[in-house]
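S.K.: Attaching a predicted model along with its sequence, questions to come.
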Amino acid sequence: MRIAIITKLNGGVGTFVSQLVKELSLHEDIESIDIFAYSDDKLKVPFQIPDGKVKIVTNGNRWSFLPRLLLHIPSLRKYDVIHHISSHVAFFLVYYTTGRVWRIPIVSTNHAHPGFKISEGGILGLLGRIEDLFLKFVIFKSKKLVVMTETVAKRFIEMYGVKPIVVYHGVDREHFKFDRSKREKIREKLKLNPDTMAILFVGKLWPHKDVLTLIEAVPKILRKCDNLKVIIIGDGPMYNDMIRKIEKLGIGKHVIVKKFAEDVTAYYSGADIFVMPSVKEEFGLVYVEAMACGLPVIATNGHVVPEIVGDAGLLFEPGNSNDLADKIIGLVNDRELYEELKKKSLERAKQFSWKKAAEQYCKIYKEALGGK
């Protein structure tokens, strides 16, 4: 099969594409994979192209992406399947050419949580309703629709009467694993004592990641556990607000902030607990990466998070810094529970495999071709 992938290469989507393509390229049923993409320079995921089968045809910024894609529309007729991963506008272009004229099946992977903004007022609500209209078009015009969790699939059934196929993301367990040498080096670099409890946050600092709830929990935790450091790895729109909050609360000596980590696995190995206060996730690769490194996870009890974390972590009410502080204090003071969650994290991570995801997508491509 000759596959064209239309996507962005930013953040978690970029990681998804790179890992999926790496595994797909190993399948004998896949003849070639061409990628038509865009990415923001600051967010671009380093993309390692497997030998032979894969090439990136376009990879400009988001503003030049559609004109570039338009120029390549005639060449899309040579593919057996189009895999659409992002940009609903790009889907319009592709559907009304390859889909309707040349009858090439389109498989769509949806990374959005439908209806999340619709209930909000103001500009967010308006944007949510516009996005929902685009999403409906993608849903009903795709030959196959894929989402990452059963939670999101149920949402599609409730809102649109459509049942998508669920394919979990994976984790590279050869890369994301506990490394004692890395732990010792990173803790020495960060000047952490052997008995200091290190709490780690990794993620783009979007508002919905809600890093401020973690910062607000720190003074409450310090009243019971003073030998503690919070490590924040990330940059984004909430960065300055976060720094101001840290200064206002006077907790600067207990918080380490890094906009970027050359090797994030060193921080996973060096930490003791992973915390993600996000109020909305479509999947959340960082949860699985942390679990693969043996970290107990503390996360919110909403959206898809309970499905991903399972019994390998503790859940708290979104936006509730008191609840988060209580969960962290409880875990720090309960060594038996801590060790139990470490073991459960490693077991839980084994359920997420890029190889398995690639096998499922190969099957989906074949089914889409069968109904061409």
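M.R.: In hand now; what should we look at?

S.K.: contacts and neighbour counts: CA atoms only from here.
M.R.: Will do.

S.K.: Ends of stretch 92-101, what's the gap?
M.R.: Stretch 92-101 has an end-to-end distance of 13 Å (criterion: C-alpha to C-alpha, to the nearest Å).

S.K.: With stretch 71-79 instead?
M.R.: Stretch 71-79: ends 16 Å apart by C-alpha to C-alpha.

S.K.: Can you give me the buried ones in it?
M.R.: Judged by neighbour count (16 or more other C-alpha atoms under 10 Å), stretch 71-79 contains these buried residues: 76, 77, 79.

S.K.: Contacts for it next, please.
M.R.: Residues external to stretch 71-79 that are found in contact with it (C-alpha atoms under 8 Å, 6 or more residues apart in numbering): 1, 2, 3, 4, 94, 97, 98, 102, 104.

S.K.: Looks like the fourth one contacts residue 21 (just checking).
M.R.: Think residue 4. No - Residue 4 sits out of contact with residue 21 when judged by C-alpha atoms under 8 Å, with a separation of 11.0 Å.

S.K.: and those two? which has more neighbours close in?
M.R.: Looking at residue 4 and residue 21 with other C-alpha atoms under 10 Å, you find the greater number of neighbours at residue 4, namely 25 against 22.

S.K.: next, the one to line up against it:
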Amino acid sequence: MNIVITNSPGEYSIQLAKEFTKRGHTVKFAQFSLRHPFHFIREFQNADIIHVNYACHGLKPLVINKFFGIPYIFTVHGVGAKDLLKYEYGLSKKVDFFHVIEHKLTSLISRNARAVISISQFAASRLKKNYGIKTYTVYHGVDLNKFNPSISGRYIRKKLGLKNNPVMLWVGRFIPWKDPFTFLNAIPLILPKYPSAKFIMLGEGPLKLNIKSFVKNSPQLRSSVIFPAFAEKINEYYAAANVFAFTSICEGFGYVLTEAMACGIPVVASNQGSPPEVVGDAGLFFQTGDSNDLSQKILTVLSDKALARKMGQKGRKRVERRFRWDICARQIMNIYNKALVQEKK
């Protein structure tokens, strides 16, 4: 099968391409560009099927489908732009523009797709409510070799000057719906029992300057919160942590959840959105937006080494069973095959 995947090859596209290639299929990446408007015909002309990853990249496949009959599949990587606009509108003109365009195009691209894929049951429910879209749910995978319990966190601890300090890790974009301030507000509630604890916040985003200013103006936070530079070896940061905290309000899946679980790190996550579905019984959950509840759950893990170890082991087993790229690729290939059968009818 000749498969064309649109947009720049991120982790999702790269891992699918690897798995499809193992199975003897040919995979090509089509870059989204406004230049050379008719060159895209050449990109897609030999394709059996096209895989679209963002609605704004679906216009070319839509045209190809209408004129040449080549079917396309559309994966919505999240809950859809309509929900995100509620939290992010006004952050920047660039972000606003992207979300508005993505929102406007989602219905159009979905209606004409041979199939639409959601990345969790929660995301599927939001897409159905907001756009009337019925989807196949296919979970993302995680690289089980890159993220595994044998990874050492010693280098990161040495680099950051951490010895036996308890370490809490937060990873994500600094944007409203990731809710980084709930994590920050939990810190003063943890420090009285663990005064040497350190809290690593790893990420970029439009709220980063505000968050750094918030931390700088608090003596407690200033001495406890660490903002490392961009981390190429993020797996070593997971390995250096005692607890991974996930505070998102409206998450469609949560790559970082499966990465932390794959590393055997105990996870404390918000009880709203996809985390209960992804983490299952391998983690603890706090009331979304409640810093006090988050702090209590983190303290529970820190004070019980047996519980922490059990959570880490269950998390690893869960990703091994449910969140592998070979499983993801097999399920998507089944959807491709159904789409091609429908096209022939």
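M.R.: That came in fine, so what should we check first? Being a predicted model, the structure only gives us computed values, none of them experimental.

S.K.: Between residue 4 and residue 21 of the first structure, which contacts overlap?
M.R.: residue 33.

S.K.: for whatever helix or strand residue 3 of the second structure lives in, which positions count as buried?
M.R.: Secondary structure here is read from DSSP states H and E; on that basis residue 3 of the second structure sits in strand 2-6. Neighbour counts using 16+ other C-alpha under 10 Å place 3, 4, 5, 6 of strand 2-6 of the second structure among the buried residues.

S.K.: what does that strand rub up against?
M.R.: Strand 2-6 of the second structure has contacts (C-alpha under 8 Å, 6+ apart) with 13, 25-32, 44, 46-53, 57.

S.K.: Quick check: it compared with the first structure, mean distance?
M.R.: Relative to the matching residues in the first structure, strand 2-6 of the second structure has an average distance of 0.9 Å after the fit, by mean C-alpha distance after the TM-score superposition for the first structure.

S.K.: picking that back up, make a ChimeraX selection of the buried ones in the contacts of strand 2-6 of the second structure.
M.R.: A single ChimeraX command selects the buried members of these (16+ other C-alpha under 10 Å):
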select :13,26,27,28,29,30,44,47,48,49,50,51,52,53,57
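
S.K.: Now, the contacts of strand 2-6 of the second structure that are in strands?
M.R.: Taking DSSP state E as the definition of strands, those contribute 26, 27, 28, 29, 30, 49, 50, 51, 52.

S.K.: circling back: just put the contacts of stretch 71-79 of the first structure in CSV and tack on distance to residue 200 of the first structure.
M.R.: Output for those, formatted as CSV (distance: C-alpha to C-alpha, whole Å):
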residue, distance to residue 200 of the first structure
1, 42
2, 41
3, 38
4, 37
94, 41
97, 47
98, 45
102, 50
104, 45
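
S.K.: What lines up with residue 365 of the first structure in the second structure?
M.R.: Residue 365 of the first structure maps onto residue 336 in the second structure, with residues paired by TM-score structural alignment.

S.K.: Spit out the contact partners of residue 305 of the first structure.
M.R.: 281, 283, 284, 299.

S.K.: how would you label the last one: helix, strand or coil?
M.R.: Meaning residue 299 of the first structure. Under DSSP: H, G, I helix; E, B strand; the rest coil, the three-state class of residue 299 of the first structure is strand.

S.K.: got the contact list for the alignment partner in the second structure of it?
M.R.: Applying TM-score structural alignment, one finds that residue 299 of the first structure aligns to residue 269 in the second structure. Taking C-alpha under 8 Å, 6+ apart as the criterion, residue 269 of the second structure is in contact with 245, 246, 247, 275, 276, 283, 284, 285, 286.

S.K.: what about 7 Å?
M.R.: Contacts here follow C-alpha atoms under 7 Å, 6 or more residues apart in numbering; on that basis residue 269 of the second structure touches 245, 246, 247, 275, 284, 285, 286.

S.K.: will you turn the residues you listed into CSV that also has distance to residue 201 of the second structure and secondary structure?
M.R.: Listed next are the contacts of residue 269 of the second structure as CSV, based on distance: C-alpha to C-alpha, whole Å; DSSP: H, G, I helix; E, B strand; the rest coil:
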residue, distance to residue 201 of the second structure, secondary structure
245, 10, strand
246, 11, strand
247, 12, coil
275, 19, helix
284, 20, strand
285, 19, strand
286, 19, strand
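
S.K.: hmm, which two among those residues are most spread apart?
M.R.: By the measure C-alpha to C-alpha, the contacts of residue 269 of the second structure have their two most distant members at 247 and 284, which lie 12.1 Å apart.

S.K.: I'd like the distance between the aligned residue in the second structure for residue 263 of the first structure and residue 313 of the second structure.
M.R.: Taking TM-score structural alignment, residue 263 of the first structure has residue 233 as its aligned residue in the second structure. When distance is defined by C-alpha to C-alpha, residue 233 of the second structure is 22 Å away from residue 313 of the second structure.
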